[in-house]
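Asker: coords below, sequence missing:
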């Protein structure tokens, strides 16, 4: 990733943090973006302390203008944009459809799905100026199956696959590759609100017998962002400990 410029949204913790650190370790200049400013800046400090290049930019990905500002910051700071990892997301309200609030539905769709359209709209425009680029959208195993009490999240993650495939078709001829990654349940702060009994139940749904690690997901994101994945576009890559094989 030497001489590559990368944006990672939701980069303050979990998969985003692991991805930002890994890209920087491989030589990229990384823009870490999140709404959590203090945590995001700590990730940047971690990267810089290890000899890498990184900057923080606070952005709410559910707002179109903030996605545009994020891309403009990356280009202004490092001169271009090569890779974008659209990772920011929330779990949201855990109710059945009839009991879900309208606010809860719209918030999850906005943060998890609208953000992909906003992000790619400006990321692709910047990449076209380079004549190449790679975008990795973080979907989920729930991009291909359902899950009780998570209608908005499931709908958004299914939508992530649809917009990824369409974008790949639209921009393959311009050497911009766009793929989606589908993690299973990963040991990140999103799981902190679950009690131990539910965690054990979820672990049992993964044949490998544990939750995934952020670093494991980061490795496949790195590959997709790199030139080693030059023939990969429009695809969905589950990394799920066997979850979808059940």
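Answerer: Ah, there it is. Given the structure is predicted, the values throughout are model-derived calculations rather than measurements.
Asker: CA atoms for contacts and neighbours, from now on please.
Answerer: Noted.
Asker: Pick out the residue closest to the middle of this protein.
Answerer: If you average the C-alpha coordinates of the chain and look for the closest C-alpha using Cα atoms, centre = their mean, you land on residue 87, 1.7 Å from that point.
Asker: thought that residue was touching residue 135?
Answerer: No: with contact defined as Cα atoms under 8 Å, residue 87 does not count as touching residue 135 (10.6 Å).
Asker: for the helix or strand containing residue 19, packing partners?
Answerer: Element membership for residue 19, per DSSP states H and E: helix 14-25. Contacting helix 14-25 under the criterion 3 or more Cα pairs under 8 Å, 6 or more residues apart in numbering; DSSP states H and E are the following elements: strand 5-9, strand 29-34, helix 37-49, helix 214-225.
Asker: Distance from the shortest one to the middle of the chain?
Answerer: If you compare the mean C-alpha spot of strand 5-9 with that of the full chain, they lie 10 Å apart, counting by Cα atoms, centre = their mean, to the nearest Å.
Asker: another one to put next to it:
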């Protein structure tokens, strides 16, 4: 396990699934973790600070990062994990649904990176990991707004990587394939079967698979890794 003792981390969307696994893994590796979500996070345990947080709200981002600065004086790790899905085709996609998905998946990432950089730039160090999706790099019928938002996350991550590399800040994206979470379990059997049938390994992953990738990317072992789109997808994007 990577040793993250002394690092200060912020993980969004941590109430369940991937975010829960990431927050737990970072804390187990020694980081001081603040986990946020709009849902209850009481099962994360006393060793992780939790906070209610709507990632589409700029003022709430400021408040969360201000609290971290007041307590720790720094922020070393940001994991933008909070996300929502949507299954509408372009011809049936409402503007309201577009704004809902883009607001969380894309604008939330923008606000998070902007606030993290406020602390990371003066300290001239930091690691940002944005959780994207295989749907940011490959097309699936429907899910138009989700596609757009996750593709944007990839380009935003690369922009941050090249913009702040000389300031000691790294930014990378992780692209989960089919991962067993409440979100995917709640999808239709047909949709899940289609994803799994198209996965060369023939099976889905677990949230801990994503957490392991994140722990590597924020660790010193990845000190020369930035601007990377890392698929954790059982080979889905290699087809």
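Answerer: That came through, no problem. Everything quoted here is computed from the prediction, not taken from an experiment.
Asker: one step back: among the helices and strands packed on helix 14-25 of the first structure, which is nearest residue 129 of the first structure?
Answerer: Smallest distance to residue 129 of the first structure across those (Cα to Cα): 13.5 Å, for strand 5-9.
Asker: what span of the second structure lines up against the closest one?
Answerer: With the alignment judged by TM-score structural alignment, the segment of the second structure matched to strand 5-9 of the first structure spans residues 8-12.
Asker: Please pull up the helix or strand immediately following the longest strand anywhere in the first structure.
Answerer: Ordering each strand of the first structure by length in residues (DSSP state E) puts strand 176-183 first. Downstream of strand 176-183 of the first structure, the first helix or strand assigned by DSSP H and E is helix 196-204.
Asker: on average, how far is that following helix from the matching bit in the second structure?
Answerer: By mean Cα distance after the TM-score superposition for the first structure, the fitted helix 196-204 of the first structure averages 2.4 Å away from its aligned residues in the second structure.
Asker: from the chain's centre, how far out does that helix sit?
Answerer: Between the centre of helix 196-204 of the first structure and the centre of its chain there are 24 Å (Cα atoms, centre = their mean).
Asker: Please apply the same query to stretch 50-64 of the second structure.
Answerer: Taking Cα atoms, centre = their mean, one finds the center of stretch 50-64 of the second structure at 15 Å from the center of the full chain.
Asker: How about stretch 41-52 of the first structure?
Answerer: 20 Å.
Asker: Just the buried residues of it, please?
Answerer: Counting neighbours by 16 or more other Cα atoms under 10 Å, one finds that the buried residues in stretch 41-52 of the first structure are 41, 43-45, 47-48, 52.
Asker: Mind putting these into a markdown table with distance to residue 100 of the first structure?
Answerer: Formatted as a markdown table, the entries for the buried residues of stretch 41-52 of the first structure read as follows, by distance: Cα to Cα, whole Å:
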| residue | distance to residue 100 of the first structure |
| --- | --- |
| 41 | 35 |
| 43 | 35 |
| 44 | 37 |
| 45 | 39 |
| 47 | 40 |
| 48 | 43 |
| 52 | 44 |
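Asker: and of those, the nearest to residue 4 of the first structure?
Answerer: For the buried residues of stretch 41-52 of the first structure, the residue nearest residue 4 of the first structure by Cα to Cα is residue 52; the value is 12.3 Å.
Asker: Tell me who's in contact with residue 168 of the second structure.
Answerer: Residues in contact with residue 168 of the second structure, defined by Cα atoms under 8 Å, 6 or more residues apart in numbering, are 121, 124-126.
Asker: Separate out the buried members of the residues you listed.
Answerer: 125-126.
Asker: Next step: the contacts of residue 168 of the second structure restricted to helices.
Answerer: Counting by DSSP state H, the members of the contacts of residue 168 of the second structure that fall within helices are residue 121.
Asker: Please narrow the contacts of residue 168 of the second structure to those residing in strands.
Answerer: Residues from those lying in strands, with DSSP E as the criterion: residue 126.
Asker: Could you see which of the contacts of residue 168 of the second structure carry over to the first structure?
Answerer: By both residues aligned by TM-score structural alignment, their matches' Cα atoms under 8 Å, the contacts of residue 168 of the second structure still in contact after alignment to the first structure are 124-126.
Asker: Could you dump those into TSV and include distance to residue 191 of the second structure?
Answerer: Written out in TSV, the entries for those read as follows (distance: Cα to Cα, whole Å):
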residue	distance to residue 191 of the second structure
124	44
125	41
126	37
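Asker: which one among these gets closest to residue 85 of the second structure?
Answerer: residue 126 (28.5 Å).
Asker: Need the residues that contact stretch 55-67 of the second structure.
Answerer: If you take Cα under 8 Å, 6+ apart as the criterion, stretch 55-67 of the second structure is touched by 12, 51, 53-54, 82, 103-104, 107-109, 111-112, 115-116.
Asker: Check the offset of that stretch from the chain's centre.
Answerer: Relative to the centre of its chain, stretch 55-67 of the second structure is centred 16 Å away, using Cα atoms, centre = their mean.
Asker: how about it, aligned to which bit of the first structure?
Answerer: Per the alignment by TM-score structural alignment, stretch 55-67 of the second structure matches residues 61-73 in the first structure.
Asker: Over to stretch 161-173 of the second structure?
Answerer: If you align by TM-score structural alignment, stretch 161-173 of the second structure falls on residues 168-180 of the first structure.
Asker: Compute the first-to-last residue distance for that stretch.
Answerer: Taking Cα to Cα, to the nearest Å as the measure, stretch 168-180 of the first structure stretches 10 Å from start to finish.
Asker: Buried residues of that stretch, list them for me.
Answerer: For stretch 168-180 of the first structure, the neighbour count (16+ other Cα under 10 Å) marks 168, 171, 175-180 as buried.
Asker: What residues sit buried inside the lengthiest helix in the second structure?
Answerer: The helix of greatest length in the second structure, counted in residues with DSSP H as the criterion, is given as helix 144-164. Taking 16+ other Cα under 10 Å as the neighbour-count basis, helix 144-164 of the second structure is seen to contain the buried residues 144-154, 156-158, 160-161, 164.
Asker: chain center to it, what's the gap?
Answerer: In this view, helix 144-164 of the second structure has its centroid 12 Å away from the chain centroid, taken as Cα atoms, centre = their mean.
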